[in-house]
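[1] Got a sequence here, can you model it:
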Amino acid sequence: MALSAKEKLFNQVITHYAESGSGFTAQDCADFIQVNRSVVSHYLNRLCDDGLLRKENTRPVRFFVIAEAAGTVSVLPAVHEKNDVFSQLIGVRGSLSEVVALCRSAVDYPGDGLPVLLAGESGVGKSHLASLVYQYALERNVIAANAPFVELNCADYANNPELLSATLFGYTRGAFTGADREKRGAFDDADGGYLFLDEVHRLSAENQEKLFLFMDKGYFYRLGNNRTAHPTAIRFIFATTENIDTVLLNTFRRRIPVRVTLPNYISRPLPERIAHVNHFFHQEAVNLRQDIHFNTLVMHQLVTSPVRGNIGELKNQIKVMCATAWSNTPHGEIIRVQGGHLTGEILVASSTAAANAPDVSTFLPKSMNDQVIFRDFCHSGNVMLLNRKLEQLLTDVNGAFSTEALYSGYIWQKTMQAANELENLSGIQLSQELRKTLWLCLNYTLYISRETETLDELTRISDYVSGKASLLADECITLLARNVTPQPLPLLRPLLSCAFHSLAGEDDLIQGIIVAHGRTTASSIAGIANQLTGGYYFKAFDMPNSTSTREIIDLLIAHVSRLRQGAGLIILVDMGSLREIYEEIKLHLHGELLVINNVSTMMALDIASKIQERLPMAEIIEAAHGAYDVEARHYSGMQPGNKIIISCISGEGISRKLKDIVQRYLVQETIDIVTMEYDDLKWKITHADPSLNGTRLIITTTDLEAGYIPLLSVEQLIKERAQILKRDYFHGLLQEGALEPMVEEVVKLFTVEGIASRLSFLNPMVIINEVEAVIKQYEGFYKIHFESYLRMNLFMHIALMIERVMVNNGVRHREETELTFQQQAFVAVHDTFFQALNRKYHLSLPLTEILMIFEIMEPWISVDTPA
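    A predicted model of the protein is given here:
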């Protein structure tokens, strides 16, 4: 159930200002919803009336979240009934959810509501939405039951602005030649109801001015009489196909606080496009009083092709299709709408039953999606539990469909087509339960728009899955893009990886790739090998005949970067420079590499069976040389070892200092730390020098591509989160609890290097230690460990500030600034932390300097709630 704009505003306020002691203003909330500041202010005042906020009449007015509201209310209950007039609008819970919420808010606004401007291409449904706004106003009883809805297309009068003015406002006798009597206008006809002005950009500047003057004053003058005012109560809806900012006067545009843009047909989510096609076929079936059969090819053409006239033109296309089929169908036979040949699964538009039910995701409660079902699924990978939960939710709670009807329709059929292709390509058989899961996950990701945080969370949860499961997920996503929709669905990867985890099994010692020119050559060879061995041992890349060796190498490097490090890799190619492929790919691998030319089906089958038997690479290489007349190149890869390389582009001195720091925190003394000149390291990496074998980690001051060896720049070391550093770079290398103090020492090292040349007389080493004592006091007071890059920023700023104050008393341009509550609290405790420095250097820090420190720390601290 969609939330109103007021409810969404309150949820944003809770998120950003629940703990704020200084409150917030209406302007602070300007970006939370798409209305102007005056409307935001109105909603905030209504929330005060609801007992959720309180306000102080300062200038500007400041609002505060009431503690009880913040503690008990996370989402306000929706005030709109689920079955209001908007509930049947396709996309009301998808791409049009924000649009509908704003339209509802415009109607509900006290007085005569708010004017609404609908923007979008021709045929996207602006007129239909305008009629729904009017019907919603009737439902809410904000206008009388017999209130009028007057529609006027301004384009009809584009070449005669005076006639449009007369049509809008009416005219008096003698106002112009032929005006032999007084005549009422559209403003009179719309009194008490709605006036919908379509193509409003065709209004002349003069008529726009007349319109916004009426919106300000509530009365108008007839053409030919500027003395008699005519007061009316009108609610406005405007529509345009043009850019709002360029076709309307600023003064007119400012009078329209609610502006929404409707998406064009092809940019709507796939389930909404399918719902439109189903709806229009159902309408035609009702009109013709007979069921209409059409195949998935027809559906695919209609939902994947851009339509110039959008939804309006789509309706006309389907009407013509059905009319043609009706005309060509003998009496008593089934009406069949054909796309090309009547092949594939048949879909039916019923003349009696309701239109096909929307896709599954329409009925999934958002909170359950995010917090329970799919998150739990990523933890467990239990496909049967996921299916059962959703089936129960959809059949019992909503009563929307039977279990049998649930798995039907276009998306289901096209998903099954992709599943069949996946089986043929991978050699792995998909159970019916897994096929259902595939469809449910696809529906979820198609319909539900999610933030990066959700994707990151599901990716983290699914980190346990095998590399083979992730490869299967990638393969499946490619096939779904080809069969169902090409739109990117990043959320699908972690979900499908978890779904395939149990089926894929553990990772093989060796991974296989087949690259061949031709539309299906590689896929055919890999498919046969995988099917006959019953496992996903070869990934296929079908390359156009014009593809160069360079393009093949780039494609392989991109694929190898997604593989789990450590496993061996066998690449079978049909032609191309074997040496080039071998020389470059080996730089991106941690394990062994074997590249073989002149791939054949028998060769692929033989090698797949050896991978299945988990034979070592040496036996596969020996067998290949004896069995096939091929060219093969073998690279032994990285051998186990214990070595860390540290290199600094600025010279050996910094490298040695970094070595001293890292050495103290190593978990075992047998790990060697080697310092190396930057250019020497770069050459060795480029040429895959054997001396790099055994390298566990490279630390540099400048980012560098190191191929198969983990490389960490000092900037990453300082900025990256601790858990990422532990997992991806220092796993098994450092003592327990050693990472944070080690990074702090690195921060101090580079701070000293950075400020040494900028200090005139203070000793960098001494002042850094003194500043560190101040920073630790702040951390203790606010009970937070500052991130390393914030720590470095504070080191730099405070050290230079002390010398600046000693020399010229510091900057003072904000001494008279009126302080916020947080600033006051920060200044109040500041002297306590700087007591030692003030006494040693005889300082008296100006207010401006203190505020500058506050601004650096502000995003990280909560000044109003210290311990």
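[2] alpha carbons only for contacts and neighbour counts from here, please
    OK.
[3] How about the top helix by length along the chain, which residues are buried there?
    Using DSSP state H to define each element, the chain has its longest helix at helix 788-808. Of the residues in helix 788-808, 788-792, 794-803, 805 count as buried by neighbour count, 16 or more other Cα atoms under 10 Å.
[4] quick one: which of those is nearest to His501?
    Distance to His501, by Cα to Cα, is smallest for Ser788 among the buried residues of helix 788-808, at 37.2 Å.
[5] Near the residue nearest to the closest one when sequence neighbours are not counted, how many residues? Count them for me, please.
    Nearest non-adjacent residue to Ser788, counting by Cα to Cα, 6 or more residues apart in numbering: Ile718, 5.2 Å away. Residues within reach of Ile718, counting by other Cα atoms under 10 Å, total 20.
[6] Next SSE downstream of the helix or strand Ile718 falls within?
    Here Ile718, judged by DSSP states H and E, is contained in helix 714-719. Counting by DSSP H and E, the next helix or strand C-terminal to helix 714-719 is helix 722-728.
[7] for comparison, sequence B:
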Amino acid sequence: MKEQLLAYLQNQTAFFSTENVSDVFTAKDIAEKFSVKRNTISHYLNQLTEEGRLVKIATRPVYFFHKQAFEIQNYPLTKNVYDSLAAVAAEKPFFDQKEDFFSSVIGSKGSLAEVIEQIKMAAFYPNGGLPFLLTGESGTGKSFLVKMFHHYCVANELLDSDAPLITINCAQYANNQELLTSNLFGHVKGAFTGAEEDRGGAFEAANGGVLFLDEVHRLNAEGQEKLFTFLDQGVIYRMGDTGRSIPLDCRLVFATTEDLKQTFLTTFLRRIPIQATLPALEERTISERKQLILQAFFDEQKRIGLPLELSPQVIEILTTSHFSGNVGELKSTIKIITAKSYTASLKREVKKIAVTVYHLPEQLLQLTEEPNELAMMQPILIDGQTQIQQLTAESEPEQQKIIQTYEQILLNYVQAGQDFSAAASPISKVIERLFENLLFDHKQEQKQRTMIFVTEHVQRMMEQIEHSFQISFNGSMVYTISYYLWLRRNVEWLPDDQDKLLLTENLLKSVKKHYSTSDRYTENLIGLVQNALDIELTSMDRIIFTLYINDMGYSKESLLPRSIIVAHGYATASSIANVANRLLNESVFQSFDMPLEVTPKQIAERVTAYIQKNDVSNGLVVLFDMGSLKEVYQYIPELTVPIVMMNNVTTSVAIAVGECIQQKISFREIPERVSDYHQNEWEIILPKLKKEKVVITTCSTGLGTAVQISNLLEKSIPDQLKIRILPYEFNHLENSEQVKQTLTSYDIVGVVGTNRPRQELAPFISLEELISGAGTEKLLSWLKEELDEEMIAYVNNQLVRNFSLDRVIQSVTILDTEKVISQMELFVGELERMLQQRIANDRKLALFVHTSCLIERLIRNEAIEHYHASDTLLQCHEKQLNEIKKAFSVIEKVYSVGIPESEVCYIYDVLFGNTDSSMDEADF
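    All right, here's what the predicted structure looks like:
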């Protein structure tokens, strides 16, 4: 019984989610499934948990899932029993990686990121790493980073756990080079007066570890040259013994506060390939400075043992003050502040120490720039329960929420297997929660001066976009976007590794593909924000804004053509447009004032730029003051919308054209009506119809598998071919009217799917033909006009790779592909033995794909209840159906499922039905 339970939960765990856990993992449901008493099932489940084979979540109700299956599909778990679902989710690392001691360094993803990257390069370089030299002002953290480098090498098994870190301060030997030489390299007996025995130096003490030479600029030229032998050959000679070399394996690190070129020999610097400069405290970001301040107070609280309550003014003054000794002086100052506040508290016998501006050194006291904003901030409490990670996060909680949103967006995308159709909904919910919080929980910040400044600019930007695209944004978007940007200016987040960077760009590509209209509005908004507000936005911001705008919605304000006036001279066009717009009581015209010497090509460029930045899908009317319309038109690129061009514009002409637009007069009638009263040259330019080439993918069960097939084709066909892959609902392709619309909109070169549509659209290739390779030549023939020989070979290789059987099954089901194929082979072998015939390869491939989806349906308890031909099949082919059911028993045992008659009939049709519909409604 225990093994049956284990097998059942192993299959079910493939669908386990900590965000939306199903009742199938409760003892009650499992007892009903096996028709066994609940207390008996609970006994077995608890036994399996104690054995480490199941995981128990002690909530109400209690849940159980298969530990190994979960770990294979998700991430390792450290326990067998958890108090909550959140505790299980908390075990998940964002990306698996070795412990990185540098991640705890303040600024590791900001101002110190490049320095740390160089240090890591030095650590991992083959054959003992590379020597490196740290430069920077006193107190910037050079010695601290060397200690972290040593820890990092040990953590990554580049050094043994007991590897030494030996530090020599060269300043101590600045006037005694002989003593320095002895301390560095050691000496033999008699090497100098007082050398009574052989003695090793710092190099030998650091063997197998790290030798750190601080204040290395205090070495004179001769002292620098003495290091050359080790840097070049990895050996040293003790002082007084030039005949016996000592090979050593130690990593060499240097630090200095001085200018390299003025202090060091060129030949010395040439031997140190990595030279990194640490920024001064003032050069570090405000966020990092605050974190350094909080870290220092955190360390002092641990020393005195009493809670510290920090005034916001203290944090602000320390953040904006100048410390010539950098981080070192900052820490010393905070030690003095803490000591002063601690001494004052002794007189009052308080339980917590208040750190206020009255405890600051006099030279630091100054007025803050934003007293109103500081007054709204709460004091920061540090006590024995405070964690430093929690402390630095709470110092700017809203900024931290934004960063967490970024991380959660990528995590949802990863969990969905980078399938945007599956990830879109959870990602949108994450963004919705963030903006709801910004809108409703922080209204008091709307009165702050900087927030008002941002809001006024965003208001104008949104109005400009609304006017350009003739739309109206819904909801309170101005305020939520404004508050997001107000916080975003202090958020520093860039993908810290190549995986996250690639994920972000792939996600943005999918967002742009699915929501191209919303993305166009976002692209305009981001350009305006970066110009007006000096906020550098990233691909992640574009993803968030596009999805938010799409979810909030927008409405088209009108279906009227756009219109512009182009005239020579100062304010000529703008004067005409201003008068016309006022008399029309609507902003109908936009104006372009052009210099007198402007060329037709330059005018065309301005018109083209307007078309690209505005929604002119309903047409464009362009009014010129003079010049040949044909001369201008020849420089305008191929159009996708109609344009009316009219000459000899005046205020009365503009008003007449504006009235026609407001009255929704047709494009062709506008110039005809206006010319009845005015002498105008005019021309209508209609777009040349060039339909986009597409390949359609489809599946009878809906869009899900059609999208998966589309993804595989997109990976196989390069973007440069400019052939779009469009997934379509199968029912859409069965409707004659919708087929007509599709044919009108696109140049369809072919259809790939699980079923051939009854409406003839274009040549068809079945999915099993692509898997077998029989359809490859046909698909290449669709693309032949776009392909040269080299590209044909490339596409062919990509098709072979992406449409292998295991790759297709992996795309359409979440089950273990290798296991599914293995079980399918047993099933097909048993079926051929019972039927006493070989199954054709194309049917066998169709069977593999169909049955892999069937297994998942059965595990999910989502089997089809009725098959359209089941009654006839049961009467006429009972023997074959029974043989199929018997053969399928090998899969039933492994996955603990049972196959209903409807699904058996379906398999029969896959084997013996019509070729073009071998995979039908219930698939996928």
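[8] Quantify their similarity with the TM-score.
    After superposition, the two chains reach a TM-score of 0.46 (TM-score structural alignment, normalised by the length of the first structure), with 594 aligned residues with a Cα RMSD of 7.9 Å.
[9] Mind listing what's buried along the helix holding Ile718 of the first structure?
    Within helix 714-719 of the first structure, judged by 16+ other Cα under 10 Å, the buried ones are 714, 716-718.
[10] Which other helices and strands does it contact?
    helix 739-756, helix 788-808 (3 or more Cα pairs under 8 Å, 6 or more residues apart in numbering; DSSP states H and E).
[11] what's the burial count for Tyr794 of the second structure?
    15.
[12] which element is it on?
    Judged by DSSP H and E, Tyr794 of the second structure forms part of helix 789-802.
[13] Whichever helix or strand comes after that helix versus helix 789-802: what angle between them?
    Following helix 789-802 of the second structure in sequence order, the next helix or strand is helix 805-812 (DSSP H and E). Interaxial angle of helix 805-812 of the second structure relative to helix 789-802 (axes from the mean of the first three to the mean of the last three Cα atoms, to 10 degrees): 70 degrees.
[14] what sits up against stretch 512-532 of the second structure?
    457-458, 461-462, 465, 511, 535-537, 542, 545-547, 549-550, 613 (Cα atoms under 8 Å, 6 or more residues apart in numbering).
[15] So of those, which two are at opposite extremes in space?
    His457 and Val511 (26.2 Å).
[16] and the two? which has more neighbours close in?
    More neighbours surround Val511 than the other of His457 of the second structure and Val511, with 21 against 17 (other Cα under 10 Å).
[17] who touches the more buried one in this structure?
    420, 519, 543, 546-547.
[18] Can you tell me which of those residues comes closest to Gln224 of the second structure?
    The closest of those to Gln224 of the second structure turns out to be Ile543 (Cα to Cα; 53.4 Å).
[19] packing partners for the helix or strand hosting Ile698 of the first structure?
    Secondary structure assignment for Ile698 of the first structure, by DSSP H and E: strand 695-700. With contacts taken as 3+ Cα pairs under 8 Å, 6+ apart, strand 695-700 of the first structure sits against strand 643-647, strand 711-713.
[20] Any idea which of these gets closest to Thr72 of the first structure?
    Checked against Cα to Cα, the stretch from those lying closest is strand 711-713, at 44.6 Å.
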